[in-house]
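# Return atomic coordinates for the entry below.
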Amino acid sequence: MILMETLKVIRVPIPSPTLKPYTTTNCYLIGNKQECILVDAGYDQKETKIELVRAIKENELATPASIILTHSHQDHAPGVRQLKEWNPVVFCHSFERQEVLASISPLREIKFLNDTEIIKVAGEEVIILHAPGHTSGQLNLYLPSQQVLIAGDNIVAQGTSWIGPPDGDMSDYLQTLQRLKQLTLKKIGPGHGDWVLKPYEHIEFVINRRLDRENQIKSLLKEHKDLTSDQLSEMIYKENVHPKVYNVAKRTTEAHLIKLMREGAVRLQNSAYSLRS
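All right, here's what the predicted structure looks like:
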């Protein structure tokens, strides 16, 4: 009888031209000597494969036979091209089929994972969560035996992730965060930055940040009556974020406005937003 070795979950920060303050994107190796999967593949550059091969050797892991992409963004998916010699099976959520295919082209073979689907890695269960918010098809992975969540860009180690159109949805995001809070967690593997070792505090921080921003938008609309999304974004972010982040900060404002309109709290007329009386 061959005993299965203990499952390892290894965070591998890959250099990538991602958004400030980050300079790396996290990939995760999950497995042991016999079997391993990779979660996210980083940016399409040679450093991706170099760092992953180094981590595989250092931690005595099998070469991953599967790659699960949390989402299709350019700092998470296109690195698959660097790993084609592994002949991996690439998985994502069906909602991001076209975006993932565009990100990993010319590779064309992908398969899909659904909410609550369970896969086995090195003899242990990994639960797939469809966790929309940052993107419509965002996948998260939960390892109950380790009480670990791999969160993609739903969680980042410092600050909060941006949420915005066309592929992000603030209502979905807040619902996802509430769902993640219900898991039994020791730590979270974020899309960027170090392990999050106070998972519930961090999730609550993100929820409160988003709700505070929503209240700020309503307060500004109450004070100024009518404001465009550009005007709101300048008031909220212009002096508070790095210029390279301003565009996605503006999209986050737009996501809040879409949520508030959907809820009937805000209306749009002639490109300006106002509170409903």
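
# Going by C-alpha atoms from here, please, whenever you check contacts or count neighbours.
OK.

# Okay, and T25 sits in which element?
Element membership for T25 (DSSP states H and E) is strand 24-31.

# residues in contact with that strand?
The contact list for strand 24-31, computed with Cα atoms under 8 Å, 6 or more residues apart in numbering, reads 7-18, 36-43, 56, 61-62, 64, 75-76, 121-122, 190-193.

# are any of these buried, and which?
Taking 16 or more other Cα atoms under 10 Å as the criterion, what is buried in those is 7-16, 18, 36-43, 56, 61-62, 64, 75-76, 121-122, 190-193.

# Inside strands: which ones of these?
8-15, 36-39, 121 (DSSP state E).

# Give the buried residues for the strand or helix carrying L101.
Assigning secondary structure by DSSP H and E places L101 in helix 97-104. Judged by neighbour count (16+ other Cα under 10 Å), helix 97-104 contains these buried residues: 97, 99-101, 103-104.

# What of stretch 58-77?
For stretch 58-77, by 16+ other Cα under 10 Å, it's 61-64, 66-77.

# and which of these is nearest V89?
Nearest to V89 among those: S66, at 4.6 Å, using Cα to Cα.

# Tell me which stretches of this protein form strands.
Under DSSP E, the chain gives strands at 8-15, 24-31, 36-39, 66-68, 89-92, 110-112, 118-121, 124-130, 139-143, 148-150, 187-189, 266-269, 272-275.

# Can you spell out which helices and strands pack onto the first one?
Put plainly, it is strand 8-15. Applying 3 or more Cα pairs under 8 Å, 6 or more residues apart in numbering; DSSP states H and E, one finds that strand 8-15 makes contact with strand 24-31, helix 46-58.

# what do you get for the third one?
Helices and strands touching strand 36-39, as assessed by 3+ Cα pairs under 8 Å, 6+ apart, comprise strand 24-31, strand 66-68.

# Now do the longest one against strand 139-143, angle only.
Taking axes from the mean of the first three to the mean of the last three Cα atoms, to 10 degrees, one finds that strand 24-31 is oriented at 40 degrees with respect to strand 139-143.

# pretty sure K46 is touching L83, no?
No. Under the criterion of Cα atoms under 8 Å, K46 is not in contact with L83, lying 9.6 Å apart.

# higher neighbour count, the two?
Using other Cα atoms under 10 Å as the criterion, K46 and L83 rank with L83 on top: 19 against 13.

# measure that one to P64 for me?
Per Cα to Cα, to the nearest Å, L83 is found 10 Å from P64.

# Now the second one, please; I'll put the structures next to each other:
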Amino acid sequence: MPIPFVKDIDFEYGKAQSVSPLVRRLIARNPGPFTYTGTGVYIIGEGDVAVIDPGPVLDEHEAALDAALEGERVSAVLVTHHHLDHSPLAHPLARKHGAPVYGRAAPERHNPLSGDQPVTEEGADAAFTPDIELQDGQTISGPGWTLEAIATPGHTSNHVCFGFAEEAACFTGDHVMGWSTSVVVPPDGNMNAYLESLQRIRAREFETLWPTHGPPITRPDRFLRAYIGHRLQREKQIRDQVAQGRTTPEDIVPKLYSGVDKRLWPAAAMSVKAHLERLKENGEI
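Purely as a prediction, here's the structure:
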């Protein structure tokens, strides 16, 4: 089954738009091959609010977020993971409102095959440390809203999604994106963990998924079945390449990703490496 990607998104940079009864979204002007139209910052509730993934430190974006929150109190700043398009503005925003930052600390290891240089455009916020280290199942609440931390390692080891009880929704960060598949970058990313985390979100039967990049996914079960199926099909292709004597990402990527923008090949190499590690972990190669 092909992935039923969702790519159409109606937005205006610098403007917080209501996307559901209790949710507003403000998109940062940091578009790119890994961020789509940019980082979507979610504001939950009214008056006393939570902010999920405040995004990058850009003057225009920070000013727009301050304007969107004028007259309101941020009681919680939540971060799905430590990449530069998600977490850097978390502490500056929290300090303005006297709010704690919730999340999981950046791991010590970030980079795979390419030395000290990040292999994805987003890069890592290696110094990210939350004020409150989230535990799986922990809830954060305010007037009219409740958010539940759901540990979803895979894209990164510290990735967390946030279930939103009042709207049967989930804020999925980079774990699930409607416009694209997610990158899994070893050694911090792990394909076994990623596939297990996808199944975990699917089992919750949310009605809507809100990724940090791109539009919402309104048929999550159908989408996630295809998302998981795509990964397993790609893994079969990689297994076949190994059987033909191609055993490194550098050998495999040009064969399997010939029609993909070459700017994405370094990220594709990381996902291939993650699949190779999973096959090895599972005793298949």
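
# Name the nearest residue to the equivalent of L197 of the first structure over in the second structure, sequence neighbours excluded.
Matched by TM-score structural alignment, L197 of the first structure corresponds to T218 in the second structure. Using Cα to Cα, 6 or more residues apart in numbering and skipping the chain neighbours, the partner closest in space to T218 of the second structure is T208 (4.8 Å).

# and Q147 of the first structure, how far is that from K218 of the first structure?
From Q147 of the first structure to K218 of the first structure the distance is 38 Å (Cα to Cα).

# just to revisit the earlier point, can you tell which of the helices and strands packed on strand 8-15 of the first structure is closest to Y246 of the first structure?
strand 24-31 (19.2 Å).

# and that closest one, which stretch of the second structure?
Going by TM-score structural alignment, strand 24-31 of the first structure sits over residues 38-45 in the second structure.

# re the thing from before, show the contacting residues for the match of L197 of the first structure.
207-209.

# Can you say which of those are buried?
Buried among those by 16+ other Cα under 10 Å: 208-209.

# quick one, which of Q147 and K218 of the first structure is more surrounded?
Just comparing Q147 of the first structure and K218: by other Cα under 10 Å the higher neighbour count belongs to K218, 20 against 13.

# Please look at that one and R267 and confirm they touch.
No. The criterion here is Cα under 8 Å, and K218 of the first structure misses it with R267 at 11.4 Å.

# Return every residue with contacts to both of those two.
L275.

# Name the residues of stretch 88-104 of the second structure that come out as buried.
Those would be 88-91, 93-94, 99-104, for stretch 88-104 of the second structure by 16+ other Cα under 10 Å.

# And stretch 209-227 of the first structure, by the same measure?
210, 213-214, 217-218, 220-221, 226-227.

# List of residues touching it?
160, 232, 256, 272-275.

# Can you add neighbour count and give those back as a markdown table?
Putting the contacts of stretch 209-227 of the first structure into a markdown table (neighbours: other Cα atoms under 10 Å) gives the following:
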| residue | neighbour count |
| --- | --- |
| T160 | 17 |
| L232 | 22 |
| H256 | 23 |
| A272 | 16 |
| Y273 | 20 |
| S274 | 22 |
| L275 | 19 |
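
# Among the residues you listed, which one sits closest to Y173 of the first structure?
H256 (10.8 Å).

# Could you find the counterpart of the closest one in the second structure?
The alignment partner of H256 of the first structure in the second structure, by TM-score structural alignment, is H275.

# For A268 of the second structure, see how far away that match is.
11 Å.

# cool, and R24 of the second structure?
Distance from R24 of the second structure to A268 of the second structure, by Cα to Cα: 32 Å.

# what do you get for E72 of the second structure?
For E72 of the second structure relative to A268 of the second structure (Cα to Cα), the value is 42 Å.

# cool, L256 of the second structure as well?
Distance from L256 of the second structure to A268 of the second structure, counting by Cα to Cα: 9 Å.

# Same drill for these two, tell me which one is more crowded.
Set L256 of the second structure next to A268 and count neighbours by other Cα under 10 Å: A268 wins out with 26 against 15.

# V183 is in contact with the more buried one, correct?
Yes. With contacts counted by Cα under 8 Å, A268 of the second structure reaches V183, the gap being 7.3 Å.

# Need the overlap of contacts for the two.
With Cα under 8 Å, 6+ apart as the test, A268 of the second structure and V183 reach no residue in common.

# Just give me the match in the first structure for H155 of the second structure.
Under the alignment (TM-score structural alignment), H155 of the second structure maps onto H134.

# Where do the helices of the stretch 151-285 of the second structure begin and end?
191-203, 220-243, 249-256, 265-281 (DSSP state H, counting those that start in this stretch).

# among these, which is the most enclosed?
Most buried of the helices of the stretch 151-285 of the second structure by mean neighbour count (mean count of other Cα atoms under 10 Å) is helix 265-281; its value is a mean of 21.

# mean shift between that one and the first structure?
Mean deviation of helix 265-281 of the second structure relative to the first structure after superposition (mean Cα distance after the TM-score superposition for the first structure): 0.4 Å.

# quick one: the match of strand 24-31 of the first structure to chain centroid distance?
With Cα atoms, centre = their mean, to the nearest Å as the basis, stretch 38-45 of the second structure stands 13 Å off its chain's centre.

# what's next to stretch 270-281 of the second structure, contact-wise?
Counting by Cα under 8 Å, 6+ apart, 112, 183-186, 189-192, 235, 238, 248-249, 252-253, 285 sit against stretch 270-281 of the second structure.

# swap that for stretch 98-108 of the first structure, sorry
Contacts for stretch 98-108 of the first structure (Cα under 8 Å, 6+ apart): 71-74, 77-81, 92, 110.
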